[in-house]
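Colleague: sequence isn't available, so here's the structure alone:
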């Protein structure tokens, strides 16, 4: 999943950089990031920090949410699956584990499995 998000972010940066008619060198100067770092982000190799993402968003004149709108690029089914992964990840870290998901009535129900 993390790799998918890095790939999405890489595409976002490339698309927005080209739309702004900026070279990697020009983006490097505007962000105070090295050209190598810009290249790593665009090749989905780097895990940029929050500060880096905020800087890129400012340079591209978009909100951080818009830059990172990974969910917006997913189908509704994929968004539901992603939200379930997040929710289940949070819930299973708590004392309420394990959990099951019942989708039999087209409603997603998350409830703890009760021990017998």
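Modeller: The structure has been received and is ready for your questions. Everything quoted here is computed from the prediction, not taken from an experiment.

Colleague: okay, CA-based contacts and neighbour counts for the rest of this
Modeller: Fine.

Colleague: which stretch of helix or strand covers residue 83?
Modeller: Assigned by DSSP states H and E, residue 83 belongs to helix 76-92.

Colleague: now swap in residue 100 and tell me
Modeller: Residue-wise, residue 100 maps onto strand 99-102 under DSSP H and E.

Colleague: this is the other structure I want to compare:
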């Protein structure tokens, strides 16, 4: 439900979504969308292996892509010191940890 609401934000309030995407701090919370997709893949694995694998792959690629994009923006410099907060690690660290945990979980659809 939350994913549908977030997609609808991009469809009907695109200016607000783009402002959030370009914000130096709020943008990192967007990285939770693919991370939660990976987690849902693990939750669905006992019921449908095919759907679980698709969710895992889409989520892992999504978090990796977004993490690379955000890290690249950090490396370009020009940030104000007050925008350098721990949330900047969310897209790369949280996404990597969650993907690794799901991929290594016993019975995980990602590795079997």
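Modeller: Nice, I can see it. Small disclaimer: the values here were computed from a predicted structure and weren't measured.

Colleague: can you calculate the TM-score here?
Modeller: Overlay of the two chains. TM-score (TM-score structural alignment, normalised by the length of the second structure): 0.26; 54 aligned residues with a CA RMSD of 4.8 Å.

Colleague: do a quick rundown of the strands in the first structure.
Modeller: 99-102, 109-112 (DSSP state E).

Colleague: same list (those strands) but as CSV, adding mean neighbour count and distance to residue 25 of the first structure.
Modeller: Output for those, formatted as CSV (neighbours: other CA atoms under 10 Å; distance: least, CA to CA, whole Å):
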stretch, mean neighbour count, distance to residue 25 of the first structure
strand 99-102, 13, 48
strand 109-112, 14, 49
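
Colleague: how about the ones you listed in a markdown table, adding distance to residue 88 of the first structure?
Modeller: Converted to a markdown table, the strands of the first structure look like this (distance: least, CA to CA, whole Å):
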| stretch | distance to residue 88 of the first structure |
| --- | --- |
| strand 99-102 | 7 |
| strand 109-112 | 8 |
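
Colleague: how close does residue 25 of the first structure get to residue 3 of the first structure?
Modeller: Applying CA to CA, to the nearest Å, the value for residue 25 of the first structure to residue 3 of the first structure is 25 Å.

Colleague: between these two, which one's more packed in?
Modeller: Remark: of residue 25 of the first structure and residue 3, residue 25 carries more neighbours, 15 against 11, as counted by other CA atoms under 10 Å.
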